[in-house]
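Peer 1: this one's sequence-less:
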């Protein structure tokens, strides 16, 4: 592989194709990256033609519905990983991002050059009560996101309270093997290509792993962390996913990243992270345009400055 790392960006989107295109153009502007896009099935027909056309961009034809707190989030990431591996591209890294992300700092290519072989994902502590999210086989309606009071949220709290007293009314029939430990963190990651290959091969050879998480709550925050941290790649993990988030402060928003606005620009810059989310052009397009213009790679100089060059490395 050459000294300039090539990255496969895998992006999950569900809206705002114009905004997504600004992010994609940031990623492919120096021709050292390809972008693989998974569109939520509910919006696939409306969005697929709106994604920028480029030899460096592939929109997956096979897609699924992505729901908060559900295994469908994991399924979308697996589809993207399989697509990357099947492409047989000579990649150094695979980077999972959302369509509501943006690059907010220059120098990511150099950062990857200096950190080959490392995995960037966050890791959080896991206690017994916390692991109940995995040991309980949650009914479908209880795995949905409810921003305000809903009977399902009340029922969910009862199920957890009973679990903490030693009563599991919806036990997960699948168990992790002896010696396996649970790990959790934010779903977004950057990892070496060989680690992504390992994930695909492991899942093909170990169907029980997917089954264990299939009816758990928010498995996207556990699935890949547990897989990687119980593998030979454990020592390569850096507890950082290179992403700035601003968390809510109210009861209904404290577990959700908040929409970023122009008022957050200095906060984003001071974070010194390479990526930030979540942006929404319907909330504030000014902050999106600011970073889309400020953080972008310069293409090689051409004889005709108006000409665009697309050369696959």
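Peer 2: Ah, there it is. Predicted model, so just to flag it, every value in this text is computed and none were measured. Residues are numbered from 1 along each chain as shown.
Peer 1: alpha carbons only for contacts and neighbour counts from here, please
Peer 2: OK.
Peer 1: hang on, residue 58 in a strand?
Peer 2: Yes. Looking at residue 58 with DSSP: H, G, I helix; E, B strand; the rest coil, it is inside a strand.
Peer 1: Return the residues in contact with the closest residue to it other than its chain neighbours.
Peer 2: Once flanking residues are discounted, residue 58 sits nearest to residue 36: 4.9 Å by CA to CA, 6 or more residues apart in numbering. By CA atoms under 8 Å, 6 or more residues apart in numbering, the contact set of residue 36 is 8-11, 57-60, 80, 83-84.
Peer 1: do residue 77 as well
Peer 2: Per CA under 8 Å, 6+ apart, neighbours of residue 77: 10, 12, 96.
Peer 1: thinking again about what came up before, out of the contacts of residue 36, who has the most neighbours?
Peer 2: Greatest neighbour count in those, by other CA atoms under 10 Å, goes to residue 8: 28 neighbours.
Peer 1: Can you tell me the element it falls in?
Peer 2: Per DSSP states H and E: residue 8 is located in strand 7-13.
Peer 1: chain center to that strand: distance?
Peer 2: Relative to the mean C-alpha coordinate of its chain, strand 7-13 is positioned 8 Å out (CA atoms, centre = their mean, to the nearest Å).
Peer 1: quick check, residue 155 in a strand?
Peer 2: No. Residue 155 is assigned helix when assessed by three-state DSSP, not a strand.
Peer 1: Could I get the full set of helices for the chain?
Peer 2: In the chain, the helices defined using DSSP state H lie at 17-28, 44-47, 71-87, 108-113, 132-135, 151-164, 193-205, 207-213, 223-229, 265-271, 285-294.
Peer 1: so how far is residue 255 from residue 186?
Peer 2: For residue 186, the distance to residue 255 (CA to CA, to the nearest Å) stands at 11 Å.
Peer 1: Ok, residue 90 next?
Peer 2: Relative to residue 255, residue 90 is positioned 37 Å away (CA to CA).
Peer 1: Comparison target, given below:
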């Protein structure tokens, strides 16, 4: 499978040349879900094999955990639902907390080489064995999209405001928290970022090594103030993990590509729902996964992709 990535080959290869390559690798797929249970089943069936396992967190507000559709995967030994469930509020810390739950669960269960974070509306767009082979050939690299908070065309118009001011999304919701944010701006009452740490931003979804996952959990356990800071930021899931990784020794292993195909316009708050009109762009994207899909919007595109990769 051809795959072109935007990274410094010499730098990465120098850092990775001492890593022992394995004949077979194991991958843990972490899934954050709240709707459309049949799509969770499709994702798992497309990737299910001896080398993969699936860890699923269902939003505490959602009742899909009781949907009969999930019965066909609940008895699988390599499918684990988290017992603890976080209440997810868009823009709040819940996504970070749920991701940490999944990460800890995966690290405690087995010796995985890679850990890949997904929403319940993702699909693989390559065959599972092609995905495993790609990760095998790129062992030791961390695939996570990152950029500066000063990026243009992000939301809100001044992206640094995500971390420069207090946001109380979990407590008050976005609308009320926005009003408090406006008051802080008017008063020029900015927060100070964490000492000796450079903030980064990026997309929520990533594919990282076990070593990187262990580093994240260890860092969080030892730096409670870091979590406390991000609990009162806007959309912390789009920066929390990038900032940890890119301020660590692992930064030289990061490939600035999260292997996912998405569509959306600059400044928009959500990616577009992919439809059958997107099919050719998806399959020619040179990515491993795509999002986001919605069976209630376009079922045909899901069937087209599954027929192609299975």
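Peer 2: Perfect, thanks for sending it. Please read these numbers as outputs of a predicted model, since none were measured by experiment.
Peer 1: give me the number of residues near residue 190 of structure 2?
Peer 2: Residue 190 of structure 2 has 14 nearby residues by other CA under 10 Å.
Peer 1: let me fix that: residue 186 of structure 2
Peer 2: Look at residue 186 of structure 2: counted by other CA under 10 Å, it has 9 neighbours.
Peer 1: now do residue 50 of structure 1
Peer 2: By other CA under 10 Å, the residues close to residue 50 of structure 1 number 13.
Peer 1: who touches it in this structure?
Peer 2: Residue 50 of structure 1 is in contact with 17-18, counting by CA under 8 Å, 6+ apart.
Peer 1: what about 7 Å?
Peer 2: Taking CA atoms under 7 Å, 6 or more residues apart in numbering, we find residue 50 of structure 1 in contact with residue 17.
Peer 1: which residue in structure 2 lines up with it?
Peer 2: Aligning on TM-score structural alignment places residue 50 of structure 1 opposite residue 69 in structure 2.
Peer 1: aligned partner of residue 135 of structure 2 in structure 1?
Peer 2: The equivalent of residue 135 of structure 2 in structure 1 is residue 112 (alignment by TM-score structural alignment).
Peer 1: Now that match: closest residue in space, sequence neighbours ignored.
Peer 2: In space, residue 112 of structure 1 is closest to residue 5, 6.9 Å off (CA to CA, 6+ apart).
Peer 1: Stretch 215-230 of structure 2 aligns to what range in structure 1?
Peer 2: The aligned range for stretch 215-230 of structure 2 is 198-213, by TM-score structural alignment.
Peer 1: chain center to that stretch: distance?
Peer 2: Centroid displacement of stretch 198-213 of structure 1 relative to its chain, using CA atoms, centre = their mean, is 18 Å.
Peer 1: What of stretch 180-195 of structure 2?
Peer 2: With CA atoms, centre = their mean, you get 28 Å for stretch 180-195 of structure 2.
Peer 1: buried set for it?
Peer 2: 180-181, 184 (16 or more other CA atoms under 10 Å).
Peer 1: Contact partners for residue 262 of structure 1?
Peer 2: 286-287.
Peer 1: re the thing from before, distance check, the equivalent of the residue nearest to residue 58 of structure 1 over in structure 2 against residue 132 of structure 2.
Peer 2: Residue correspondence to structure 2 (TM-score structural alignment): residue 36 of structure 1 is matched to residue 55. Distance of residue 55 of structure 2 to residue 132 of structure 2, computed by CA to CA: 18 Å.
Peer 1: Check residue 193 of structure 2 too.
Peer 2: 39 Å.
Peer 1: now swap in residue 301 of structure 2 and tell me
Peer 2: Relative to residue 132 of structure 2, and taking CA to CA, residue 301 of structure 2 is found at 24 Å.
Peer 1: what's the answer for residue 38 of structure 2, then?
Peer 2: Counting by CA to CA - residue 38 of structure 2 and residue 132 of structure 2 are separated by 24 Å.
Peer 1: Who has more neighbours out of those two?
Peer 2: The residue with more neighbours, out of residue 38 of structure 2 and residue 132, is residue 132; 20 against 17, by other CA under 10 Å.
Peer 1: OK, contacts around the more buried one?
Peer 2: By CA under 7 Å, 6+ apart, residue 132 of structure 2 lies in contact with nothing.
Peer 1: As JSON lines, the helices of structure 1 with distance to residue 244 of structure 1 would be great.
Peer 2: Shown next, in JSON lines, are the helices of structure 1 (distance: least, CA to CA, whole Å):
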{"stretch": "helix 17-28", "distance to residue 244 of structure 1": "15"}
{"stretch": "helix 44-47", "distance to residue 244 of structure 1": "26"}
{"stretch": "helix 71-87", "distance to residue 244 of structure 1": "20"}
{"stretch": "helix 108-113", "distance to residue 244 of structure 1": "14"}
{"stretch": "helix 132-135", "distance to residue 244 of structure 1": "25"}
{"stretch": "helix 151-164", "distance to residue 244 of structure 1": "28"}
{"stretch": "helix 193-205", "distance to residue 244 of structure 1": "23"}
{"stretch": "helix 207-213", "distance to residue 244 of structure 1": "27"}
{"stretch": "helix 223-229", "distance to residue 244 of structure 1": "19"}
{"stretch": "helix 265-271", "distance to residue 244 of structure 1": "7"}
{"stretch": "helix 285-294", "distance to residue 244 of structure 1": "13"}
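Peer 1: quick one, which of these is nearest to residue 141 of structure 1?
Peer 2: For the helices of structure 1, the distance to residue 141 of structure 1 is smallest for helix 151-164, at 7.0 Å, taking CA to CA.
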